[in-house]
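# Got a sequence here, can you build the structure:
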Amino acid sequence: MPDSEDGISSSRFAGIRLKVESQLGATADEVVAVKSIGNGHYLVRLSPGFFRGIAAGDVIAYDERNKTAKIVERGGNVAVQVFHKGLARDVIESLKNTSVEIGGRVDGELESLVVLTFPVTVGFPAIESLLGALPEGGVEWEYGNVFDEEGNPLAWWQGAT
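This next block holds a predicted model:
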């Protein structure tokens, strides 16, 4: 089946389970959409909603036993998770539409979460301007693959913009 306009095949994705840990120490598995490319390596097809450190387009090495992923090659995309509570549906729709208008895409949505993916060439100022326009109450957003666990920039985008 051919890829769609945004480069994502409309056929069903394979999924791998990655372990996610909350700030309180609770763990759960997130199924992340991938395509196997051999030797335990996978192309991430959709940015995850909870697992940190990867985005759509990245190639990862998957450790099935520990349910972890290690970056093999960055795909040049920035993952953003927008957590919201009580936002009007039109605000969410506007966020999604504007994300697409500036070059991003919507990779997932739950009742209180929207997962966005942007080519790094869109630029952090444009992404932050979009997210800064959201109402202050009931919204938290974060980059999924820009900072390490200590909050330091990963800087994988240096020279890419």
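
# Going by C-alpha atoms from here, please, whenever you check contacts or count neighbours.
OK.

# distance of the residue lying closest to V139 once chain neighbours are set aside from G144?
Distances taken as CA to CA, 6 or more residues apart in numbering place H84 nearest to V139, at 4.4 Å, with adjacent residues excluded. To G144, H84 is 16 Å away according to CA to CA, to the nearest Å.

# Same question for L113.
L113 is 13 Å from G144, by CA to CA.

# Neighbour count: these two, which is higher?
Taking L113 and G144 together and counting by other CA atoms under 10 Å, G144 has the greater number of neighbours (23 against 19).

# so what's the more buried one up against?
Residues near G144 by CA atoms under 8 Å, 6 or more residues apart in numbering: P48, G49, F50, F51, R52, G53, I54, A55, V78, A79, V80, Q81.

# which of those are buried?
Applying a neighbour-count criterion of 16 or more other CA atoms under 10 Å, the buried members of the contacts of G144 are P48, G49, F50, F51, R52, G53, I54, A55, V78, A79, V80, Q81.

# Inside strands: which ones of these?
Counting by DSSP state E, the part of the buried ones among the contacts of G144 found in strands is V78, A79, V80, Q81.

# Second chain to compare with the first, below:
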Amino acid sequence: MSEEEAVLDMGDSTRASDFVGLPLRVESQDGATADEVVATDRLTETRYRVQLSPGFYRGIAAGDEIEYDQIAKTAHVVTRGANVAVQIFHEGIPGEVIDSFKVMAVQVGGRVDGELDSLVVLTFPVKTGFPAIESLMATLPERGVEWGYGNVYDQDGEPLDWWE
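As a prediction, this is how the structure comes out:
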């Protein structure tokens, strides 16, 4: 197995236990770069299906079929999986508030695809609707929370309109 195909053991029998982890290059606002390993299933030599929405890489969500560029460590969407990724960064928010929020997200049709100390990654079927997602987000405190759609806008802030 090549370096870029590290197999992740998710340790959860409710999901497939082995994913191909693709390193995708992310860049911070100050220009620093790092690789985020995104869980996928291999379809062909360069084509993969995203299994879990990423926390930092923009433009893709769970269910998307992507073409992977191993050199640039980028993904080009071939087919959208009809899911919306939401990345929520939080600081100073009590754990019980975040836990309650995640329960509400599941109740409106979403799922939690990842979590770090200050990050929650959610995936919603696009049929949930943007108003429902935004109403859910409005339940979080305004202070200490920044959130954004992971696959709704391009790098210039223009809507991708794939859901139309």
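
# for the longest strand out of those in the first structure, packing partners?
In the first structure, with assignment by DSSP E, the single longest strand is strand 27-38. Using 3 or more CA pairs under 8 Å, 6 or more residues apart in numbering; DSSP states H and E, the elements in contact with strand 27-38 of the first structure are strand 14-21, strand 41-44.

# so where in the second structure does it end up aligned?
Using TM-score structural alignment, the residues of the second structure aligned to strand 27-38 of the first structure are 33-44.

# For the matching stretch, buried residues please.
Buried residues in stretch 33-44 of the second structure (16+ other CA under 10 Å): E36, V37, V38, A39, T40, D41, R42.

# Onto which residues of the second structure does the longest helix along the first structure map?
Counting by DSSP state H, the longest helix found in the first structure is helix 89-101. Aligned by TM-score structural alignment, helix 89-101 of the first structure corresponds to residues 95-107 of the second structure.

# got a list of contacts for stretch 107-114 of the first structure?
By CA under 8 Å, 6+ apart, stretch 107-114 of the first structure touches 46-49, 81-85, 106, 115-117.

# Looking at the second structure, name the residue matched to G75 of the first structure.
Checking with TM-score structural alignment, G75 of the first structure has G81 as its match.

# Quick one: the buried residues of stretch 33-44 of the second structure as JSON lines, columns for distance to T74 of the second structure too.
Converted to JSON lines, the buried residues of stretch 33-44 of the second structure look like this (distance: CA to CA, whole Å):
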{"residue": "E36", "distance to T74 of the second structure": "11"}
{"residue": "V37", "distance to T74 of the second structure": "11"}
{"residue": "V38", "distance to T74 of the second structure": "11"}
{"residue": "A39", "distance to T74 of the second structure": "14"}
{"residue": "T40", "distance to T74 of the second structure": "13"}
{"residue": "D41", "distance to T74 of the second structure": "16"}
{"residue": "R42", "distance to T74 of the second structure": "15"}
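
# re the thing from before, filter the contacts of stretch 107-114 of the first structure down to the buried ones, ChimeraX style.
Buried members of these, defined by 16+ other CA under 10 Å, are picked up in ChimeraX with:
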select :46,47,48,49,81,82,83,84,106,115,116,117
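
# Of the contacts of stretch 107-114 of the first structure, which pair is most distant in space?
By the measure CA to CA, L46 and K85 form the most distant pair in the contacts of stretch 107-114 of the first structure, at 23.0 Å.

# Can you say which helix or strand has the residue nearest to Q81 of the first structure when sequence neighbours are not counted in it?
Once flanking residues are discounted, Q81 of the first structure sits nearest to V115: 4.7 Å by CA to CA, 6+ apart. Assessed by DSSP states H and E, V115 of the first structure sits inside strand 113-119.

# buried set for the helix or strand just after that strand?
The first helix or strand that comes after strand 113-119 of the first structure along the chain, using DSSP H and E, is helix 124-132. Residues of helix 124-132 of the first structure classed as buried: I127, L131 (neighbour count, 16+ other CA under 10 Å).

# okay, and whichever helix or strand comes after helix 124-132 of the first structure goes to which residues in the second structure?
Using DSSP H and E, the helix or strand that follows helix 124-132 of the first structure in sequence is strand 139-143. Using TM-score structural alignment, strand 139-143 of the first structure lines up with residues 145-149 of the second structure.

# sorry, back to before: and the match of G75 of the first structure, how many neighbours?
18.

# gap between it and R111 of the second structure?
Taking CA to CA as the measure, G81 of the second structure falls 15 Å from R111 of the second structure.
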